[in-house]
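Peer 1: sharing a model prediction with you, sequence too.
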Amino acid sequence: MQAWRVHRNGEPGQVMRLEETPGPTPGDGQVRVEVRAASVNFPDALLCRGQYQVRPPLPFTPGVEVCGVTEDGRRVLATPALPHGGFAEYVVADEAALLPAPDALDDAEAAALHIGYQTGWFGLHRRARLQPGETLLVHAAAGGVGSAAVQLGRAAGAKVIGVVGGPEKAAVARELGCDLVVDRRSEDIVAAVKEATGGRGADVVYDPVGGDAYAKSVKCIAFEGRVVVVGFASGVIPTPALNHALVKNYSVLGLHWGLYNTKDPAAVRACHDELTELAARGAVKPLISDRVAMADAAKAVQRVADGTSTGRIVVLPGGAR
């Protein structure tokens, strides 16, 4: 089969190589899945760089979420078992972790529903307890993770403020339905949030960026606000000033969605049921900015690594769907 493999760590565009390789063999409790669509995530870039919390042995195939078909004909969402990731024609995955692909979404959309939307749902509902009428501030609102949070926030009845970088991404955030869009390159985030909330600030901040985004967020957080730390796409891990959290009475909440797969898998399945229902009634729909052929997977991962993409880019090993 064809698969993209990484033999040394570095930038995705330089170290990913498309090769012919034997297909993976399922182990105990695993199934073989034909990949129909593989969503590109920022962790794929970190895997290539050797900077992710999980470091598979070299050589490995990146790709952390797919939509595919099992040998018995089920259309499923799967998180492939590394080192045999999703940018390949076939993967193996744990049978117990397979989820039914929503009928309301095509293969590319379904592949993009899993990690980003699960992360958003657990971050906003399980961790931050977002309430209708509250103000949600989403950083990188036009990206794959941020766009999911925007849609989930709107579905929950929140007022959504999206922060983006540049006019193109601002247009995408507006189309997603943000009540207010702030371009961090030309506008003052803190001033804009305070003005939009009458000085109160954001009740919940969803931050997959870290660095300066976190620093600005705690300057415009509301009384009893909650900052959900999702990731550090900026490459800078902030150091929270706990005296500031004490004085302003806000919470900093960490979110590692992957832990729920082992600590509370029933919650993951319940979340998927909720996401499937939201997709069925059109409340959420993954933003697919590009569907690319297998041959262009390395370029796609590099675009995500460089922060130039919007929504999700999806790799289609078998052609356009």
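Peer 2: In hand now; what should we look at? Numbers count the residues shown, from 1 in each chain.

Peer 1: only C-alpha atoms for contact and neighbour calcs from this point on.
Peer 2: OK.

Peer 1: secondary structure of residue 37: a strand, I assume?
Peer 2: Yes: counting by DSSP: H, G, I helix; E, B strand; the rest coil, residue 37 is part of a strand.

Peer 1: comparison target below:
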Amino acid sequence: MKAIAIKTAGDPDVLQLQEIPTPKIKNSTEILIRLKAAGINPIDTKLRQRGTFYPEQMPAILGCDGSGIVEAVGSQVQRFKVGDEVYFCAGGLGKQGTGNYAEYTVVEEYLVARKPVSLSFAEAATAPLVLLTAWESLYDRALLESGQKVLIHAGAGGVGHVAIQLAKLKGARVCTTVGSPDKERLARQFGADYPIFYKQTDFIQAVLDWTDGNGVDVAFDTVGGKVFFDTCQAVKVYGDVVTILEPDAKIGNLKEARNRNLRISLELMLTPAVKGLVDAQKHQTKILEQCSRWLDEGKLKIHLSQSFPLIDAVKAHKLIETGSTTGKIALIID
């Protein structure tokens, strides 16, 4: 089969079109999927730059997110049959025989959910990782409740635009940081109550003004760096801060967070895959199944900003590394 793979870590040009043996079902609970699209996420670019979780297993196919059609099933597969349309977040961390920048992949049944009927393959392929990240951050980590006020950073981004929608579905009010009028319009489309132009406005003061000086109940940091530490000043006493980046002690300190008695949560939706936590992975599949229903009911939307053919993976990586994209980017596999 054709695949985009890397033989060594490096810049986007290490992504090369290669001919690789088509993976085969080895376990009775596995599914062979003919991929129609793959989502591109920042984790893909980081693994390409720094090396994968399995550096001894090269070449490696990247891409955690995928969608496609069931081509074959193992003898004990019960939930799917040949011809079913599916989407999932599995593989792509460098382990041999996995990854979705390819024509085929083999995935365990418990990692797979039915593709939302209302979404194209490209849209569906970009959804799983960001849906799981936003869900776990807001619902599982912060325990978001109806009526609470939430700050979501980068509301027009891949994680941010679904986080806004999930927060609204829970009955929360949402403020979000944006960098341009176009991104403000996009954030409002997804339900943001108060977009904040962070380049012109001190977002801390804007949040405090919006909350009568109290701060938000929950803050969701998708940016990291200094933004994480600044965000602690915009959260109410005994509030929650969830970040998807590792806080850097060289940039700031947690004194303000400690004074406010904040609960700080670190979110990495890849932990179940990296640690081999099957029950946690099954929980993630149930999340995708619920999100699939909401997507088909029109309660959730995925903003696909751009698609590239598989052969143009280098262009797609260069684009996402600009840090200025909105929504999601997909690779189309024909």
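Peer 2: Thanks, I have it. As the structure is a prediction and not an experimental result, all values here were calculated from the model.

Peer 1: and the TM-score, once the two are fitted together?
Peer 2: The TM-score (TM-score structural alignment, normalised by the length of the first structure) is 0.90; 314 aligned residues with a C-alpha RMSD of 2.1 Å.

Peer 1: give me the number of residues near residue 221 of the second structure?
Peer 2: 25 (other C-alpha atoms under 10 Å).

Peer 1: quick check: closest non-adjacent residue to it.
Peer 2: Spatial nearest neighbour of residue 221 of the second structure, excluding adjacent residues (C-alpha to C-alpha, 6 or more residues apart in numbering): residue 243 at 4.5 Å.

Peer 1: show the contacting residues for the one you found.
Peer 2: Going by C-alpha atoms under 8 Å, 6 or more residues apart in numbering, residue 243 of the second structure touches 137, 220, 221, 222, 224, 228, 264, 265, 266, 267.

Peer 1: tell me which of the residues you listed persist in the first structure.
Peer 2: Counting by both residues aligned by TM-score structural alignment, their matches' C-alpha atoms under 8 Å, the first structure reproduces these contacts from the contacts of residue 243 of the second structure: 220, 221, 222, 224, 264, 265, 266, 267.

Peer 1: only the buried members of those: can you turn that into a PyMOL selection?
Peer 2: A single PyMOL command suffices to select whichever of those are buried according to 16 or more other C-alpha atoms under 10 Å:
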select buried, resi 220+221+222+224+264+267
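
Peer 1: what's the counterpart of the residue nearest to residue 221 of the second structure in the first structure?
Peer 2: Mapped onto the first structure by TM-score structural alignment, residue 243 of the second structure lines up with residue 229.

Peer 1: longest helix in the first structure, by residue count?
Peer 2: As assigned by DSSP state H, the longest helix anywhere in the first structure is helix 265-280.

Peer 1: next, the mean deviation of it compared to the second structure.
Peer 2: Compared with the second structure after fitting, helix 265-280 of the first structure has a mean deviation of 2.4 Å; criterion: mean C-alpha distance after the TM-score superposition for the first structure.

Peer 1: how about that helix: buried residues?
Peer 2: Within helix 265-280 of the first structure, judged by 16+ other C-alpha under 10 Å, the buried ones are 268, 269, 271, 272, 275, 276, 278, 279.

Peer 1: state the span of the second structure onto which the next helix or strand after that helix is aligned.
Peer 2: Per DSSP states H and E, the first helix or strand lying C-terminal to helix 265-280 of the first structure is strand 288-293. Taken onto the second structure by TM-score structural alignment, strand 288-293 of the first structure occupies residues 304-309 there.

Peer 1: before we move on, the earlier item: tell me the one of the buried residues of helix 265-280 of the first structure nearest residue 129 of the first structure?
Peer 2: For the buried residues of helix 265-280 of the first structure, the closest approach to residue 129 of the first structure (C-alpha to C-alpha) belongs to residue 271, at 14.3 Å.

Peer 1: which position in the second structure aligns with the closest one?
Peer 2: Per TM-score structural alignment, residue 271 of the first structure is aligned with residue 287.

Peer 1: just to check, its match is in contact with residue 133?
Peer 2: No: here residue 287 of the second structure lies out of contact with residue 133, judged by C-alpha atoms under 8 Å, at a distance of 10.5 Å.

Peer 1: follow-up on the earlier one: got the contact list for the match of residue 271 of the first structure?
Peer 2: 132, 135.

Peer 1: do you know how far it is from residue 16 of the second structure?
Peer 2: 33 Å (C-alpha to C-alpha, to the nearest Å).

Peer 1: how about residue 331 of the second structure?
Peer 2: In terms of C-alpha to C-alpha, residue 331 of the second structure sits 14 Å off from residue 16 of the second structure.

Peer 1: just want to know which of those two has more residues nearby.
Peer 2: residue 331 (27 against 17).

Peer 1: element containing the counterpart of that one in the first structure?
Peer 2: Structural alignment (TM-score structural alignment) places residue 331 of the second structure against residue 315 in the first structure. Here residue 315 of the first structure sits within strand 312-316, counting by DSSP H and E.

Peer 1: remind me what that strand packs against, helices and strands.
Peer 2: Contact analysis of strand 312-316 of the first structure by 3 or more C-alpha pairs under 8 Å, 6 or more residues apart in numbering; DSSP states H and E lists strand 30-39, helix 107-111, strand 288-293 as its packing neighbours.

Peer 1: which residues does it contact?
Peer 2: 36-41, 87, 108, 111-112, 143-144, 286-294, 296-297, 300.

Peer 1: specify the angle between it and strand 30-39 in degrees.
Peer 2: For strand 312-316 of the first structure against strand 30-39, the angle by axes from the mean of the first three to the mean of the last three C-alpha atoms, to 10 degrees is 130 degrees.

Peer 1: for residue 59 of the first structure, which of the helices and strands packed on strand 312-316 of the first structure is the nearest?
Peer 2: strand 30-39 (19.1 Å).

Peer 1: the most centrally placed residue in the second structure - nearest residue in space that isn't next to it in sequence?
Peer 2: Nearest residue to the geometric centre of the second structure (C-alpha atoms, centre = their mean): residue 130, 2.3 Å. Setting aside the residues directly before and after it, residue 130 of the second structure is nearest to residue 159 in space (C-alpha to C-alpha, 6+ apart), at 4.8 Å.

Peer 1: just checking, the one you found touches residue 128?
Peer 2: No: counting by C-alpha under 8 Å, residue 159 of the second structure does not reach residue 128; the two are 10.3 Å apart.

Peer 1: all helices of the stretch 1-150 of the second structure, in order?
Peer 2: With DSSP state H, counting those that start in this stretch as the criterion, the stretch 1-150 of the second structure has helices at 42-50, 121-125, 128-135.

Peer 1: sounds good, over and out.
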